[in-house]
Each structure stands twice: as structure tokens, then as C-alpha cells.
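K.L.:
kindly generate the corresponding structure for this input.
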Amino acid sequence: MTEQRRDRSPCCAPPSGPPAQAMFPTGPEAAHAARAYVRELLTYEDEQRLDEDRLDDVLLIVSELVTNSFRYGTGPGDSVIVTVLTTAETVRVEVDDPSCLRPYLRDESGESDCGRGLHIVNALAARWDVDDRPFGKKVWAEVAR
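P.N.:
Next up is the predicted model:
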């Protein structure tokens, strides 16, 4: 079984502003649209701005979480909600979908073309986890600034 690194640093600071949130219809273009949305959020205002390496990490996490949601957590006509919360120490990205099925880290084998998304999230995020919701789940990840 692969170890999941969910908590590598505490997040104690309150958000520096209200969360930004957008809904995306599921489909192959959802990850691209969500990345563009998050990129605009994190490069628009100086206090939100990240250095390019951190921004790339956040955008890759967004892509993986939205893609997983699209592939495994939604059906025709469903949407996913992407939420971004920032503090002085972290950027937190949340992806809500209507499925109650929890994602998990699959065993790593170099032979499969799929199943690597959460390993990427696990490698890049300071913390990540899944929160159950009454009508689905929220998968979230935090990246240190």
C-alpha cells in the first residue's frame, strides 16, 4: 500500500479574503477552464501572486483534481465546483463533485497510463485530503507559498 502524505505542515492562518469559487461543467475541457480560472485569480492581484514555480504546482494540482472529478466523480450534466482560498502561508484549492466515492492513491506501477493523478497531488501539496459532503465530496490540497 502506498503511504499518503496528507499533513506535512499545519495551516493555522485565516484566509486573506473570501474564497473565490467557480462552477465548471464536466467534460474534457473542464481541467483547462479551471486552470485558466485559477491562474487568473493567482496572478491578478499582488497579494495573491505566486512565484512561477508555485503557480505551476497549483495549476497542476487543479488539473489533476478536476480531471479525477470528471473521470470518476461525475455523470452527464454534472458540474464541479472549484474553490480557491489563500492565506499568507498557503494556497488551498478545493474541488467538489457529486460522487461519494473517495479517491485513493493507487499502487505505483510504471506500466499504467492512468492512476498517477493523486501521486502528483501528493508530491506537490503540503497537505491534501477528502471531506465527505451530504451530496458528494470535496477533495482539497494546500501548497505552501
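K.L.:
switch to C-alpha atoms for all contacts and neighbour counts from now on
P.N.:
OK.
K.L.:
pretty sure Ala20 sits against Ile81.
P.N.:
No: between Ala20 and Ile81 there is no contact under CA atoms under 8 Å: 10.4 Å.
K.L.:
look at the two and report which has more neighbours.
P.N.:
The residue with more neighbours, out of Ala20 and Ile81, is Ile81; 19 against 14, by other CA atoms under 10 Å.
K.L.:
excluding its backbone neighbours, what's nearest the more buried one?
P.N.:
Excluding the flanking residues, the one nearest Ile81 by CA to CA, 6 or more residues apart in numbering is Met23, at 4.4 Å.
K.L.:
just checking, that neighbour is part of a strand?
P.N.:
Yes: Met23 forms part of a strand when assessed by DSSP: H, G, I helix; E, B strand; the rest coil.
K.L.:
which of the three states applies to the most far-flung residue of the chain relative to its centre?
P.N.:
Relative to the centre of the chain, the most outlying C-alpha is that of Glu111, 25.0 Å out, by CA atoms, centre = their mean. Using three-state DSSP as the criterion, the local structure at Glu111 reads coil.
K.L.:
residues contacting Gly75?
P.N.:
Contacts for Gly75 (CA atoms under 8 Å, 6 or more residues apart in numbering) come out as Thr26.
K.L.:
one more, please, to line up against the first structure:
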Amino acid sequence: MVDKGQGTRQLTTSLDQPRELQPRELVLPGVPQSAREARQFAREYVMRTEPTASDDYVDAIVLATSELVTNSIRHGTEPGDSLALKLHTRHGRTRVEVRDPVRRRPRLRPESHTREGGRGLVILDGLCHWGVDDAPLGKVVWAEVIAK
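P.N.:
The predicted structure follows:
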């Protein structure tokens, strides 16, 4: 699916894997509105690939997606850049990956009640396992959510 009205949005699948094992990727413009679309995409993807998943599991994936995409928009893109969201679910484990063109790695900052932002990674740290990998021309920030 390509929608040229909103930038470079694209859904890709790998045809050599069974449907439930296929990673999915959504390319989005690096603008604030993309976070909403990423949350919707993540919810629909998990509900399609893990139809018996609990609401808590789905919500955790949507929250992780939202935090990673929002951080990428704020700190990993510049005007005109795009980011890629990739999801892979298998047997109650979902990996959320967000690739952007900026090499600067996110860092967990001490909790603060005076700072406006900076709580996203603290939330992720309590919710799931996450990390950062280098990628050609950027980085991939990922989170793995496991059903409980």
C-alpha cells in the first residue's frame, strides 16, 4: 500500500514466510501526526497476527510503538526525513523497531518532575526490554514486548 498524499507511507511484507510470521514495515514522514498512524498500525497488526492476545499485551505494544516513534520524530529526524516502523510477532513476543537517519543514540535520563519530556524511555524500561543497534545511515531503536 502506498499513499502519496501523506508522504512516503508504505507497507511491505515478505512473501516467503507464512502470514503470521511476516514482519511488517510502515514508512512514515518524520512529523508529529505519524505517531498516531503508527499506534493504529501497531494495534491492527498485533490483533491480526495474535488474535487471542490480551488487551494488556496489545496496549503494551501500542505504547512501546508510540514512545519509539515519538522519540524518533523528536530526536531522530529533521524536516523532510522519514522513519520506518517494523513489527514482528511470534508466539506471544512482539518486536517493535523504529529506524531513523540520525546516529545519535537515545539515553535513559534520571527521572525529573520539573522537565517537560524525557519520561518515554523510563516508561519503556519498566514495560519491556529495549535497545539500540547501528544501521546504515542511522540507527534502529527496538523494544520487545512479551505476553504475560
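K.L.:
so after superposing, what's the score?
P.N.:
For this chain pair, the superposition-based TM-score is 0.84 by TM-score structural alignment, normalised by the length of the first structure; 128 aligned residues with a CA RMSD of 1.2 Å.
K.L.:
the residue nearest to Ile81 of the first structure matches what in the second structure?
P.N.:
By TM-score structural alignment, Met23 of the first structure lines up with Val27 in the second structure.
K.L.:
which residues touch that match?
P.N.:
Contacts of Val27 of the second structure by CA under 8 Å, 6+ apart are 8-11, 82-85.
K.L.:
please redo it, this time with the cut-off set to 10 Å
P.N.:
Contact criterion CA atoms under 10 Å, 6 or more residues apart in numbering gives 2, 7-12, 34, 38, 82-86, 98-99 as the residues in contact with Val27 of the second structure.
K.L.:
with Glu29 of the first structure instead?
P.N.:
67, 70.
K.L.:
how close does it get to Ser79 of the first structure?
P.N.:
12 Å (CA to CA, to the nearest Å).
K.L.:
element containing the residue nearest the centre of the second structure?
P.N.:
Nearest residue to the geometric centre of the second structure (CA atoms, centre = their mean): Thr65, 3.6 Å. Using DSSP states H and E, Thr65 of the second structure maps to helix 55-75.
K.L.:
in the first structure, what range does that helix match?
P.N.:
Counting by TM-score structural alignment, helix 55-75 of the second structure corresponds to residues 52-72.
K.L.:
mean deviation of that stretch from the second structure?
P.N.:
Overlaying the second structure shows stretch 52-72 of the first structure at a mean distance of 0.6 Å from the equivalent residues (mean CA distance after the TM-score superposition for the first structure).
K.L.:
and that stretch, what's buried?
P.N.:
54-55, 57-70 (16 or more other CA atoms under 10 Å).
K.L.:
one more: stretch 134-145 of the first structure?
P.N.:
136-144.
K.L.:
tell me which entries of these lie within strands.
P.N.:
136-144 (DSSP state E).
K.L.:
so which of these is the closest to Leu105 of the first structure?
P.N.:
Of all those, Leu105 of the first structure sits closest to Val139, with 12.9 Å by CA to CA.
K.L.:
how about that closest one, what does it touch?
P.N.:
65-66, 68-69, 82, 93-97, 102-103, 128-132.
K.L.:
hmm, try it at 7 Å
P.N.:
Residues counted as contacts of Val139 of the first structure (CA atoms under 7 Å, 6 or more residues apart in numbering) are 94-96, 129-131.
K.L.:
any of these buried? List them.
P.N.:
Buried, going by 16+ other CA under 10 Å: 94-96, 129-130, out of those.
K.L.:
could you dump those residues into JSON lines with secondary structure added?
P.N.:
JSON lines is the format used below for these (three-state DSSP):
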{"residue": "Glu94", "secondary structure": "strand"}
{"residue": "Val95", "secondary structure": "strand"}
{"residue": "Asp96", "secondary structure": "strand"}
{"residue": "Asp129", "secondary structure": "strand"}
{"residue": "Val130", "secondary structure": "strand"}
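K.L.:
and these, which two are furthest apart?
P.N.:
Top of the distance list for these (CA to CA): Asp96 and Asp129, 12.2 Å.
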